[in-house]
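Participant: have a look; sequence and predicted model below, questions after that.
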Amino acid sequence: MNDTSLTPTTGVLLAGGAGTRLGLGPKALLPFRGRTLVELLAKALLDGGCHDVVVVLGAEAEEVRRTTDLDGYLVVDNPEWASGMASSFRTGIAAVARGHNVLVALVDQPSLTSGVVARLLAAHRPGRVTAAGYAEDALSGSAPAKLRRGHPLIIDAALSAEAAESAVGDAGARRFLQSHPGLVDVVDCSDLADGTDVDTKAQLHLLTD
């Protein structure tokens, strides 16, 4: 057991994108397993052990609020969502209670489950960043598969302000992680999820299982 149990972790679900390349409206409203992605993934963060959940909306925020059930979560709007993910990342972190770790997740990753969240929470060490890793080559044979760092990721409370300040454009924590590679622990979650984003129409099959 580690010290994570002493520090609450707030889940921040970035759900502000317009889904322009998909042409189906905001990604938050994409249907999946009888509900919308934003509803299912917010629930996964809470069920996985997050103390509370912040949902950051952007594109068509009023429509998302009207057509989904997000009761029980703190829903905040990012009026600058069109400028890129960084603004939603900063908006989400700003809404997190002081002293809480931050678990950042993306609304366009349908394979994210409460099991992934729970594994990251259990693995997190104080003062560090804990990121989900996914095998890049499923046909690696007997050699260990190389892990691709992805989301969700936990940013320790002591690091979240710096991470937010470093965010620019369409990248959330990327610049911060690149500047501090020694702080990042990658946890293999390949058996639980694939970490794939639904970005293009060719990936819509990910929403049909």
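Facilitator: On my side now, so go ahead. Please read all numbers here as calculations on a predicted model, not as lab measurements. Residues are numbered from 1 along each chain as shown.
Participant: when you work out contacts or count neighbours from here on, use the C-alpha atoms and nothing else.
Facilitator: Fine.
Participant: host element of D69?
Facilitator: D69 is part of no helix or strand, with elements assigned from DSSP states H and E.
Participant: tell me, how many residues neighbour it?
Facilitator: 13 (other C-alpha atoms under 10 Å).
Participant: S190: what's it in contact with?
Facilitator: Listed by C-alpha atoms under 8 Å, 6 or more residues apart in numbering, the contact partners of S190 are G133, Y134, A135.
Participant: and what about A118, helix, strand or coil?
Facilitator: helix (DSSP: H, G, I helix; E, B strand; the rest coil).
Participant: look up how far G195 lies from it.
Facilitator: 15 Å (C-alpha to C-alpha, to the nearest Å).
Participant: and N101, by the same measure?
Facilitator: The gap separating N101 from G195 is 21 Å, by C-alpha to C-alpha.
Participant: tell me which of A118 and G195 has more neighbours.
Facilitator: Neighbours per residue, other C-alpha under 10 Å: of A118 and G195, the larger number sits with G195, 23 against 17.
Participant: next one for the comparison:
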Amino acid sequence: MVAGLLLAGGAGRRMGTPKALVRLHGEPLAVRAVKALQAGGCGPVTVVLGARADDVTDVLRAAGLGTAGSDVGVVVAEDWDEGMGASLRRGLGSLTHLPGTGAALVHLVDLPGVGPEAIRRVADGAGHSSLRRAAYDGVPGHPVLLGRDHWSGVAGSSTGDAGARSYLAGHPALELVECGDVAVPDDVDTPAQLRRLAGA
């Protein structure tokens, strides 16, 4: 089983609001990303929140996600302002009690151009020892697949905004999975970028 892990804790300072709350074609990016993980075959899905966590939780629940009985859980990284590494550590820690989970597919909330096709391709057939990263024309990007055997190593090396970068760099087990034909890896950091994406 591959669990979905959505990192959605940032304040979105350049955007002016947490990107989890930003709407694209009327749908909050957090909701869009959770649906992409689910459609890509990941479950359960855990959303790691930080800035304005209560507001993002309300948005998820309004969409029927993160409610009792759903396959979507919410955890809060209290130290979210330290960077993505804090959210990744919190998210992986929340998955350790799920014995049937062999891997975690880590996705970022500000990548609306990365949908179920890329997620499914990276997650397909993953197991405890898997270590994969989506690539776009050969350039490493997201999502990232972390087999359970790698969780403690990733958590121990995740600091600041680097996330799993230092662990992945040069790791002999890392497999790049080309996704340039099914996804657009551009992140959405500013209102101008959001407008361009909406127009496209």
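Facilitator: Looks like it arrived, so ask away. Bear in mind the structure is a predicted one, so any value in this text is a computation, not a measurement.
Participant: can you pull the TM-score for these?
Facilitator: The TM-score (TM-score structural alignment, normalised by the length of the second structure) is 0.88; 189 aligned residues with a C-alpha RMSD of 1.6 Å.
Participant: which of the contacts of S190 of the first structure are still contacts in the second structure?
Facilitator: Listed in the original numbering, these still in contact in the second structure are G133, Y134, A135 (both residues aligned by TM-score structural alignment, their matches' C-alpha atoms under 8 Å).
Participant: closest to H180 of the first structure out of those residues?
Facilitator: G133 (17.0 Å; C-alpha to C-alpha).
Participant: my read is that the closest one contacts G150, right?
Facilitator: Yes: with contact defined as C-alpha atoms under 8 Å, G133 of the first structure counts as touching G150 (5.7 Å).
Participant: which one's more surrounded, these two?
Facilitator: Comparing G133 of the first structure with G150 by other C-alpha under 10 Å, the one with more neighbours is G133, at 23 against 17.
Participant: can you tell me the centre-most residue of the first structure?
Facilitator: Here the mean C-alpha position of the first structure is nearest to the C-alpha of A105 (C-alpha atoms, centre = their mean), at a distance of 0.6 Å.
Participant: alignment lookup: that one to the second structure.
Facilitator: Alignment note (TM-score structural alignment): A105 of the first structure maps to H107 of the second structure.
Participant: and its match, that one's in a helix?
Facilitator: No: assigned with three-state DSSP, H107 of the second structure falls outside any helix and is strand.
Participant: these two touch, right, it and V144?
Facilitator: Yes: assessed by C-alpha under 8 Å, H107 of the second structure is found in contact with V144 at 6.9 Å.
Participant: thinking again about what came up before, spit out the contact partners of the residue nearest to the centre of the first structure.
Facilitator: Residues counted as contacts of A105 of the first structure (C-alpha under 8 Å, 6+ apart) are G11, V12, L13, L14, H151, P152, L153.
Participant: against the first structure, where does the longest strand along the second structure fall?
Facilitator: For the second structure, the longest strand by residue count, based on DSSP state E, is strand 139-147. On the first structure, the counterpart of strand 139-147 of the second structure by TM-score structural alignment is residues 148-156.
Participant: for the matching stretch, the distance to its chain's centre please.
Facilitator: With C-alpha atoms, centre = their mean, to the nearest Å as the basis, stretch 148-156 of the first structure stands 8 Å off its chain's centre.
Participant: same check, this time on stretch 61-73 of the first structure
Facilitator: The gap between where stretch 61-73 of the first structure is centred and where its chain is centred comes out at 18 Å by C-alpha atoms, centre = their mean.
Participant: tell me the buried residues in that stretch?
Facilitator: Residues A61, V64, L70, Y73 are the ones in stretch 61-73 of the first structure that count as buried (16 or more other C-alpha atoms under 10 Å).
Participant: any chance of those in a markdown table, plus distance to L40 of the first structure and secondary structure?
Facilitator: Below are these laid out as a markdown table (distance: C-alpha to C-alpha, whole Å; DSSP: H, G, I helix; E, B strand; the rest coil):
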| residue | distance to L40 of the first structure | secondary structure |
| --- | --- | --- |
| A61 | 17 | helix |
| V64 | 14 | helix |
| L70 | 10 | coil |
| Y73 | 12 | coil |
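Participant: of those residues, which is the nearest to H51 of the first structure?
Facilitator: Nearest to H51 of the first structure among those, counting by C-alpha to C-alpha, is Y73 at 10.6 Å.
Participant: and the helices in the second structure, which stretches?
Facilitator: In the second structure, the segments counted as helices under DSSP state H are 29-39, 53-62, 84-95, 116-123, 151-157, 165-168, 191-199.
Participant: tell me the residues of the first structure aligned with the shortest one.
Facilitator: Residues 174-177 of the first structure are matched to helix 165-168 of the second structure when aligned by TM-score structural alignment.
Participant: export the buried residues of stretch 61-73 of the first structure as CSV, with columns for distance to G49 of the first structure.
Facilitator: Putting those into CSV (distance: C-alpha to C-alpha, whole Å) gives the following:
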residue, distance to G49 of the first structure
A61, 26
V64, 25
L70, 17
Y73, 14
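Participant: can you report how many residues neighbour the alignment partner in the first structure of A123 of the second structure?
Facilitator: Alignment note (TM-score structural alignment): A123 of the second structure maps to L121 of the first structure. For L121 of the first structure, the neighbour count with other C-alpha under 10 Å is 23.
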